[in-house]
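**Student:** Could you work out the structure for the sequence below:
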Amino acid sequence: MQTLPATLPVLTIMAVLPLAGAALLWLLPPLRRYARLLGLAVSLAVLAVGVWALSMFDLSQAGTVQLAQTTPWIPSFGAYWALGVNGLGLSMLLLGAVLVPVVLLASWKEVPQERQALLTGLVLALEAFVVVIFSARDLFLFYVCFEAMLVPVYFLIGCLGGPGRQRAALKFLLYSLAGGLVMLLGVVMLAIYTSENQVGFLIDTMAGNLTLSPTMSRWLFLSFFIAFAVKAPMVPLHTWLPDAAEQATPGTSVLLIGVLDKIGTYGMVTLVLPLFPEASRWASPVVVVLALVSIIYGGLAAVAQDNLYRLISYTSVSHFGFMVLGIFSGSQVAATGAMVYMVAHGLSIAGLYLVTGFVARRTGTVNISELGGLARVMPVAAGTFLVSGLASIALPGLSGFVPEWMVLTGTFSVSVPLGVAAVTGVVIAAVYVLLPYQRVFTGAPSPDRTGLGDLEGRERLVLVPVVGAMLALGLVPAPLTDLLDDVGEQASTVVSQPTAQVTASAGQQPLHEHAPLPEPRKGA
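**Tutor:** So this is what the prediction gives:
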């Protein structure tokens, strides 16, 4: 894969800004009374830098790693501060940069004033880790931030969540640490191999120089895939998610499911496929079956839920199944659709969780059986929930339609039985969105609900960019699909072509077009 260096360290700036904001809140207690304003200003600055990065990105070479910066970090260990993004990485950075200020503004009254500094600092620290993870081009750097991001998420759930927050936070942490430990074994094995063969930790170097035996490659594939399957989350490694979503604040759930869980699917595309092409091809039949199980099981479990937070979390299990199916189907159309799905899902999940949180703040409950008739007293909330739900079930004209259509058509082109099984999830999706909407928002409200107010100005402002993005992606999807098409082609080539062809093709590409790679490490 070619790598184009940046003239300015724009990605480093994008990572340092939120980390600096979090540090200021920690080191300067007087600033904490202005935590909300500081957090919003810093997050908007990060978004501005993200737009700056987009302006510097060559869209005609979206499959190439661009804005690259490679600096020795731990020379004796062979680790580098190496950042760079292709079309997929840039898309995920922009998604996170958009959702963080949305979450901070939505959380303005979500927690007491005395805890606003804690919330804001944790969200900003989390954003810094997210930027590095989605742009890291050094495996060791990726792994360190992959594990470090668990800390702010754990405290966001455990300190600011509902009555069962401590148990949910601990379950999240144990599942994530278990997946990270399995991945660590793979990283250590790769470190031993690269030390002996002078390859180094740089991902683009490893992808072109790893010559592993089939057995070793498959074991390493499993070590990385399991960690990303926990994060994704795929059945049967998903059970931490409903508990975390039920107890976390709505804003935390937006970041957790809308952005952080995409690290699972992003890691599959960015690390698993290029580093272990033969093993990816070998495992793809089993992976697509697991993806289908996630699609169907997640949908059926969502239908059975009475708690709206848990229902939305199970819909995400189903949606992640579509993403993984597209990545490992071997179809370029499906792989590109899966990556577009990653962005579209982040938008719809933001709308669903935020509106549900606004409803819960007024009614004191998210149990479907205790709600009803809210459309008459909260028409804006009802309309926004419906639009977000319809986007999640791929109504034409909204963000979810194009990616789901691409995943399904690409899957059908590879295997009709797989496509038919995946369509079952689409049918179930209509039930788990429309039935809860009917029960929560239609009909006559109970007498104690008639005095509820609709969304206030700040809450409406929060939802404007989310709904606007859903409409924009639904009506004009071409800019995003074009941005991700080359990356989708690279991913599908790994799964669909014999490994020898993939390796030969990769080996013909120079690793750097304008600048040489740093010298590989001489041994740990």
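**Student:** Only C-alpha atoms from now on, for both contacts and neighbour counts.
**Tutor:** Fine.
**Student:** what's the closest non-adjacent residue to M14?
**Tutor:** V46 (5.6 Å; Cα to Cα, 6 or more residues apart in numbering).
**Student:** sorry, that was for A136
**Tutor:** Using Cα to Cα, 6+ apart, the closest residue to A136 is L83 (4.6 Å).
**Student:** how about V272, what does it touch?
**Tutor:** F221, F224, F225, S280 (Cα atoms under 8 Å, 6 or more residues apart in numbering).
**Student:** So which of those sit within helices?
**Tutor:** F221, F224, F225, S280 (DSSP state H).
**Student:** Tell me if I'm right that the last one and L273 touch.
**Tutor:** Yes - contact between S280 and L273 holds when scored by Cα atoms under 8 Å: they sit 6.0 Å apart.
**Student:** Let's see this one next, to set against the first:
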Amino acid sequence: MLSLIVFLPLAAAAVLAAVPPSAGRRVFTGGWVAVAAVDLVLVVAAWSGYDAGGGLDYEQRLPWMPSAGVSYHVGLDGLSLPLVAVTAVLFLACAVHSLRRTDRVKSFVLLFLFLQTVSLGLFTALDLILFFVYFDLSIVGMYFVIARWGHGEARRSALTFFLYTFVGSLALLLGFIGLYLSAEPHTFDIVEIARADPLAGSGARGALVLLAIGVGLAVKTPTVPFHTWLPPAHTDAPAAGSAILAGVLLKMGTYGFVRVAMPLLPAVWRQYAAVVVVLGVVSVLYGALVALAQEDFKRMVAYTSVNHMGYVVLAVGAAGLVAGSDEQARSLAVVGAVTQMVSHGLLTGALFLLAGVLHDRAGSYDMNAYSGLAGPAPVFAAVTGLVVFASLGLPGFSGFVAEFQIFTGSLASATIATALALLGILITAGLLLRALHRVFLGRLRLPGAPGAAGGFTDLRPSEAVSIVPLLALAVVIGVLPRFLLDVVEPAASALVGVVAR
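**Tutor:** Down below sits the predicted model:
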């Protein structure tokens, strides 16, 4: 079943590739929606059949390159299943949002179906080389999305994105090879390496392996100072591309910390966890402060992603600070980190789709060019306002559940860092509320038409159907989080136990 979930979009892409473009764009966009919907149904079925207390489930292992210790090894646990689910949800949302697309629709749909398989594959991979293959292919897919369907300086932004993240992936590969050479017998299997802990007490060698893996994952996350590729990539990407980049691809970095770095290098992670905590806090504060200075709505949201991913990095770092904390607190920090990945995927994905509405209507993200949009577009204003308040971490939304757990779990072992990170919430609240005030309140103003009395239409049905369910899921997690926490908590406890051994 798991392989079907992963490869169904790619199989559909192969079928649609044989259909001539003259068949009409609706064949391709409708096919994408149908495939994404079926994939989501399969993920829901996998969730309902998942045994939260049983560790890995839906596990499958086949030899791939046995002489090199490489296998097709896949499975789900409480760390990966929520990210598989949010990936399926976001790709369906982007498919619905793209129903009106008219520009090179066939290749656009095929590329996103390819990206969906790559993304689902990474979150299910239990072999380091399989993980790396998906990691690298995601870079290639997103490069073409930005370069071919972006706007502004899209080609330059795509090239910057590719070079930064490709260099990061090379560092990641070096780290994986270091783990392979340290394991006896040599293997790339994540489960076997975690069980053997080959770099325990290895000193400098373990530190170098963690450095290589950490740099590769930090570039993808991204954390400061490896974040500079992100704002231009987001600003110039199409709306659906930005939603997938923020909601799915950034999570490949943070997921790598909990799937690879922490369980495969537990002793080294404990030794350098304080460095990870510092990087997390710097990302939280830097992302919020730079976002505060932005005049471009989409660029502002991009910097808030640096801020929100900083909370995840802070949490996983705090989970490695064994001294001065108990196991329950560290487990809570990891649960908060995974919940934050899910929450950020839903809410920031929605924000980027809403930013796409601005550009679709008036061709600009410049907040100075807009005001008073609540008049002609009340539904757009209301949905944007709710998504913004959800992103602030207000009670009743998923962001509150995530950040509450992160701060509660991190406070005992990283007190000063956690206190500083709290300032990020205040700054983020100020910048997002200021953006709401500037764009939606006051006298109506549109780009190129000061004082215009109309011309900005409200959310279309396809836009509303793609965005509102993301917000609804954030409310469900905020009000009734047990269905998510019951899946994540056992896996988080097991991870914390591995790190502390």
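**Student:** For the longest strand along structure 2, buried residues please.
**Tutor:** Secondary structure assigned by DSSP state E gives strand 57-65 as the longest strand of structure 2. For strand 57-65 of structure 2, burial by neighbour count (16 or more other Cα atoms under 10 Å) applies to D57, Y58, E59.
**Student:** Please apply the same query to stretch 488-495 of structure 1.
**Tutor:** G488, E489, Q490, A491, S492, T493, V494, V495.
**Student:** Now name the helix or strand holding the second one.
**Tutor:** When elements are defined using DSSP states H and E, E489 of structure 1 is found to belong to helix 478-496.
**Student:** ok so, going back, next, work out how far apart the residue nearest to A136 of structure 1 and T12 of structure 1 are.
**Tutor:** In this view, L83 of structure 1 and T12 of structure 1 are 8 Å apart by Cα to Cα, to the nearest Å.
**Student:** cool, and P445 of structure 1?
**Tutor:** For P445 of structure 1 relative to T12 of structure 1 (Cα to Cα), the value is 51 Å.
**Student:** Likewise for V199 of structure 1?
**Tutor:** Distance from V199 of structure 1 to T12 of structure 1, by Cα to Cα: 25 Å.
**Student:** same check, this time on G373 of structure 1
**Tutor:** Counting by Cα to Cα, the gap from G373 of structure 1 to T12 of structure 1 is 49 Å.
**Student:** what does V230 of structure 1 give?
**Tutor:** 28 Å.
**Student:** Kindly report the same for L181 of structure 1.
**Tutor:** From L181 of structure 1 to T12 of structure 1 the distance is 27 Å (Cα to Cα).
**Student:** Next: G299 of structure 1.
**Tutor:** G299 of structure 1 is 39 Å from T12 of structure 1, by Cα to Cα.
**Student:** Among these two, which residue is more densely surrounded?
**Tutor:** In terms of neighbours (other Cα atoms under 10 Å), G299 is the more surrounded of G299 of structure 1 and T12; the figures are 29 against 19.
**Student:** Need the counterpart of the more buried one in structure 2.
**Tutor:** Counting by TM-score structural alignment, G299 of structure 1 corresponds to A288 in structure 2.
**Student:** With K262 of structure 1 instead?
**Tutor:** Checking TM-score structural alignment: K262 of structure 1 goes with K251.
**Student:** three-state assignment of that match?
**Tutor:** helix (DSSP: H, G, I helix; E, B strand; the rest coil).
**Student:** tally of neighbours for it?
**Tutor:** 28.
**Student:** Settle this for me: it is touching T339, isn't it.
**Tutor:** No - K251 of structure 2 lies out of contact with T339 (Cα under 8 Å); the separation is 11.4 Å.
**Student:** what's the matching range in structure 1 for the longest strand of structure 2?
**Tutor:** By TM-score structural alignment, strand 57-65 of structure 2 lines up with residues 66-74 in structure 1.
**Student:** now swap in stretch 342-350 of structure 2 and tell me
**Tutor:** Against structure 1, stretch 342-350 of structure 2 falls on residues 343-351 (TM-score structural alignment).
**Student:** do stretch 33-45 of structure 2 as well
**Tutor:** By TM-score structural alignment, stretch 33-45 of structure 2 lines up with residues 40-52 in structure 1.
**Student:** buried stuff in the matching stretch?
**Tutor:** So for stretch 40-52 of structure 1, counting by 16+ other Cα under 10 Å, buried means L40, V42, S43, L44, A45, V46, L47, A48, V49, G50, V51.
**Student:** So G396 of structure 2, which state does it fall into?
**Tutor:** Per three-state DSSP, G396 of structure 2 ends up coil.
**Student:** Now it. Nearest residue, chain neighbours left out?
**Tutor:** Counting by Cα to Cα, 6+ apart, G396 of structure 2 lies nearest to G478, which is 4.6 Å off, once chain neighbours are set aside.
**Student:** what residues are up against that neighbour?
**Tutor:** So G478 of structure 2 contacts P395, G396, F397, S398, G399, F400, V401 (Cα under 8 Å, 6+ apart).
**Student:** and the gap between it and V496 of structure 2?
**Tutor:** From G478 of structure 2 to V496 of structure 2 the distance is 25 Å (Cα to Cα).
**Student:** counterpart of R156 of structure 2 in structure 1?
**Tutor:** R156 of structure 2 maps onto R167 in structure 1 when the alignment is built from TM-score structural alignment.
**Student:** Tell me the spacing between the closest residue to that match other than its chain neighbours and L170 of structure 1.
**Tutor:** Leaving aside its chain neighbours, R167 of structure 1 sits nearest to G158 (7.9 Å; criterion: Cα to Cα, 6+ apart). Separation of G158 of structure 1 from L170 of structure 1 (Cα to Cα): 8 Å.
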